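Visitor: Next input, structure requested:
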Amino acid sequence: MSTKPSAIVIGAGIVGLSITRALQSKGWKVRVIERHPQAQGASVRNFGMIWPIGQTLGPAYDRALRAKEIWKEMSAKAEFFAEETGSLHLAYTDLEMKVVEEYTAAMDGVKSAKALSPTQVAALSPATKLEGLKGALWSADEMIVDPREAVLKTAKYLNSLEDVEFIWNKAISRIEGNTVYSGKKSWSADKVFVCSGADFETLYPEVFEATPITKCKLQMMRLVQQPQDWRIGPPLCAGLSFIHYKGFEVAKSLPELKSIYQEQYPELLELGIHVMVSQNGLGELTIGDSHEYGLNLDPFDQNHINQLIIDFLKTFAQFKDWSIGSSWHGIYPKMTNGAIDFVKDIDDSVTIVNGMGGAGMTLSFGLGEEVVERI
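Guide: Modelled structure (predicted):
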C-alpha cells in the first residue's frame, strides 16, 4: 500500500488556497498553516475581480481563463457569490475611443472584446454617466466575487476535504529542511510551499533582498448596500485603466493617451490612481484604487487619496447611495522586472510561490495547478 505524498502550505490567502486545491486534487495530504485566525491580507482587501482583460495574450491570459473556470467550480462547491459580469471600460474622448477601437481590432477573433456605442452602454449599465460618453470597450470574460466571502468559504470547503487540515493562528518563524517551526511546535512534510505574500522576507530575507521585488500599498473603499436591490451591471473602469494594464499595450495610440494623462492628471498618476468599481452579491460597491510602491510604505491612509478616487469616479459613474461603509489599505508584493509571478525552489523541499502583484485573484488558481504539475 503506497503512502500519499504530504505537503505543508504556509499562508491561507488566495495563493495558498490555490496550491492546496491543486495538491489535494492530485492526491496529496496537505496541511495549511496560517498566522491569523483567518486570511487577513491582500487576498481579502481587493475588488474581487477575476480580470482576464488586463492580461497580455499568451501564458498570462490563458492562466487567467483557467483560473476563472476554477473560481466557477469553487463557487458552486463552497457556495459563495460569483457573477460572470463581463466589464466596461468607458471612453469620454475621441482618443480614448480610438484606443478602444485599436484594441478590439487587435483582439478580433482572440478575445471577446467589442466596441460599444453609448446607446449599447446604457442598455448594459444604469450606473454609467452618459453625458459626453463616446462609447466603451466591452469584454465578456470578467467575473466578480466578494473576496471576503470567497476566500473564507474556500478555506472552509478545502478544510472539509479528505487529507486537508488547516491550522490557524500559528506563525511559522523558521524552516529547516522539510520541517517548519512555530515556537516549539514543528510539522514536517515531503514538500513545503511558502505562500505568505510579502511576509516571505521573514523566512528568507536574503532571497527577498536578491529578488527584483517590491511592495505596493493600495487604498480602497466600500460603499454601502445599494437600495432596492439596485445593480450597476458590469464593473466599470474609465480611461486611466487603459494605461494601467499591460493587456492594452497592443493599442498604438496608448503612448499618446498616457502623455495627455500626464498633463491632465499629474497627481493621479503620481499616486498610481486608476478608478474602478465592482458590486458584490449584497449590493455593496467596492471602489479604488491607488498604488504606492516601495519598501517604506506610509502606514497611514490619506483621506486626500480617497477623495481623489471618489471625485474621479463621479466623472463616469452614478449610484443610488454614495455612503462609505468601510475603507482600508492592502499591501502586496510585486515584481519589478515585469514577471507575472515568482516561483523559486529554495531546495528539494521548499518552494516559494509569490509575486503576482495586483492580479492574485485573476491568476492564482491557474498558477497553483501549474506549480503542482511540475513537481
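Visitor: Please count neighbours and contacts with C-alpha atoms only from this point.
Guide: Fine.
Visitor: ok, which stretches of the chain are helices?
Guide: With DSSP state H, the ranges of helices along the chain come out as 14-25, 59-78, 94-106, 118-124, 147-159, 200-203, 205-210, 254-264, 266-270, 303-313, 360-373.
Visitor: which of those helices is buried the deepest?
Guide: Comparing the helices of the chain by mean neighbour count (mean count of other Cα atoms under 10 Å), helix 14-25 ranks first with a mean of 25.
Visitor: any idea how far Ala359 is from Pro118?
Guide: 29 Å (Cα to Cα, to the nearest Å).
Visitor: got the contact list for Asn46?
Guide: With contact set as Cα atoms under 8 Å, 6 or more residues apart in numbering, Asn46 has these partners: Pro147, Met220, Gly330.
Visitor: Roughly how far does it sit from Leu295?
Guide: Counting by Cα to Cα - Asn46 and Leu295 are separated by 20 Å.
Visitor: if we can go back for a sec, of all the helices of the chain, which one is nearest Ile172?
Guide: When the helices of the chain are compared by Cα to Cα, helix 200-203 sits nearest Ile172, at 8.1 Å.
Visitor: Contacts made by that closest one with the rest, please.
Guide: So helix 200-203 is contacted by Ser173, Arg174, Ile175, Val194, Val207, Phe208, Glu209, Ile352 (Cα under 8 Å, 6+ apart).
Visitor: Let's compare: structure for the following, please.
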Amino acid sequence: MTGLGRATAPLDAADLVVVGAGVVGLGAALRAADAGLDVVVVERDAAALGASVRNFGHGCVTAQDGEALRLARATRELWVRLAREAGFWLAESGAVVAARHDDEMAVLADLAAARADEVALLDGAAVEEAAGCPGAVGGARLSSDVRVSPREAVPALAALLARRGVRFHWRTAVVGVDERGVETSRGRVDAARQVVAVGHDVDLLDAGLAEEAGVVRCALRMLRVRDPRRAPSPAAAGGRALPALLTGWSLLRYDAFAVSPALGAVRERLARERPDALAVGLHLMCTQRPDGDLVVGDTHAYGDAPSPFRPEDLDDLLLDEVAALLGTDRPRVVERWEGVYASAPRPFLLSAPRPSTRVVSVTAGIGMTTGLGLAAEAVDQLAS
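Guide: Have a look, this model is predicted:
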C-alpha cells in the first residue's frame, strides 16, 4: 500500500536505484552504467526542473580549492566527454574575472602566483577585449572553466542514459528507502544499492540527517537578458563564445581566492560601499547562452523555508549592477526565475545511513561544477 492506501504492484528491479534525475542523480546513473550495472532512476517530476536547470551552466573549475577543486576537475572531464556523446553545446572558453578596484587586482595577482598554470593576469584593455567589460583596472583569465546550457544539457544526458539502457520512472515520488530498494507512489523498486540525490529535499526523506548536516534551502534570483553590447552575438552567429564574466563579488564566494591576504580588504570595502548588495548575497556574474542572450545573477536568501515572495527591487539592484559592469543601459529582461538549492556548512553531503545507501548532494552553489564527480564517488563507495 502507498499514498492513499491503494495497492500497487512491484514497479521494477535493478542493481542500483537512483532517486532524483538532476545533475547528481544522472551522474550516479552514468557511473553505474559505465560499470555495467543495471540502473533505474526515479524522479518525482516529468523532467528535471530544479536547480540543475536553473543555473548559469558554468563549470567554475579554477576558482575552487581542496576537495572542491578535485571534484571540479573530474566533473569537467565528464562534461567534455558527455557533450561529445550526447551532442549538447559546450564552450571551453574559460572565465574572466574583471577587477574594478586595486584590492581585487591584488587578490587575482596572489591567485595567479599560486596557480600560474590556470590563472593569467590581464590588463584592463585585455579584459574589455576578452569579455566585453570596459573600465576594469585589470583582471584574470581562468582557463579551466567550461560552460553548458543546462536546459539542453541535462535532458540530453538523461536521453543518452536511456539509450544506454538506464530505465527512468518519471512523475514517480519516492516515499521510503531501505536496504532492499525504494517504495514509490507507483510501486516498489527492488535494488541492492540505492543513491538518494534529491538536493535540498533530503529532509523530506530523512529530517534527522538533514538537520545533522545543517542543510537549509538557498533561494536565488536570476535573469535572462538580451546582451546590450552586440547584436547578433558571436555565439549566436556560430563564432567564439565569450568567457563567463566574474567580478569582485565572486572573490567572496569561491575558496581559491582565500589564498590572498588582500581578500579581507575587498570584503570590508564592499560591506562599506554596498551593504544593501551584501545583505542579499549578491554574486554579480554573467554567462552567455548559445543564442547570445546573457544569464545574469544572482541574489540569495537562506532558510528552512525561504519566502516565495521576493521584492522587485532585488531584480532592480541586479540590473543596475549589470548595466554598470557592461557600461550600457539596463538590459532588457527576457525571463526571470528563482532557483533553490541545498546549502550547508560543508559544501558536500555524502552520507551512508546504511551500507547499501548513499545520500549525496552538493550543499553549495557549485552543483554544475562538482556534481558529476561527487556522484561518481558515491557510486564507487557502494561498489567497494
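Visitor: out of the contacts of Asn46 of structure 1, which one sits closest to Arg374 of structure 1?
Guide: Pro147 (28.1 Å).
Visitor: how close does that closest one sit to Tyr332 of structure 1?
Guide: Pro147 of structure 1 is 15 Å from Tyr332 of structure 1, by Cα to Cα.
Visitor: Equivalent analysis for Gly358 of structure 1, please.
Guide: Taking Cα to Cα, one finds Gly358 of structure 1 at 7 Å from Tyr332 of structure 1.
Visitor: between the two, who's got more neighbours?
Guide: Tyr332 (23 against 19; other Cα atoms under 10 Å).
Visitor: residue in structure 2 matching that one?
Guide: Using TM-score structural alignment as the criterion, Tyr332 of structure 1 maps onto Tyr341 of structure 2.
Visitor: Please name the residues that touch that match.
Guide: By Cα under 8 Å, 6+ apart, the neighbours of Tyr341 of structure 2 are Ala51, Gly199, His200, Arg217, Cys218, Ala219, Thr363, Ala364, Gly365.
Visitor: what about structure 1, which of the residues you listed hold up?
Guide: Using both residues aligned by TM-score structural alignment, their matches' Cα atoms under 8 Å, structure 1 keeps these contacts from the contacts of Tyr341 of structure 2: Ala51, Gly199, His200, Arg217, Cys218, Ala219, Ala364, Gly365.
Visitor: Turn those into CSV, including distance to Gly138 of structure 2.
Guide: Output for the kept ones among the contacts of Tyr341 of structure 2, formatted as CSV (distance: Cα to Cα, whole Å):
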residue, distance to Gly138 of structure 2
Ala51, 32
Gly199, 37
His200, 38
Arg217, 35
Cys218, 32
Ala219, 32
Ala364, 28
Gly365, 26
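Visitor: Among those residues, give me the pair with the biggest separation.
Guide: Every pair of these checked by Cα to Cα; the farthest is Gly199 and Ala219, at 12.8 Å.
Visitor: Out of the two, name the residue with the larger neighbour count.
Guide: Neighbour totals were compared for Gly199 of structure 2 and Ala219, and Gly199 leads with 28 against 23 (other Cα under 10 Å).
Visitor: Structure 1: which residue goes with the more buried one?
Guide: By TM-score structural alignment, Gly199 of structure 2 lines up with Gly197.
Visitor: swap in Met222 of structure 2?
Guide: Met222 of structure 2 maps onto Met220 in structure 1, with residues paired by TM-score structural alignment.
Visitor: ok now do the nearest residue to Ala112 of structure 2 once chain neighbours are set aside, which residues does it touch?
Guide: Of all residues not flanking Ala112 of structure 2 in the chain, Val119 sits nearest, at 5.0 Å (Cα to Cα, 6 or more residues apart in numbering). Neighbour list for Val119 of structure 2: Thr62, Leu111, Ala112, Ala140, Arg141, Leu142, Ser143 [criterion: Cα under 8 Å, 6+ apart].
Visitor: Which members of these are the farthest-apart pair?
Guide: Pairwise distances across the contacts of Val119 of structure 2 peak at 13.0 Å for Leu111 and Ser143 (criterion: Cα to Cα).
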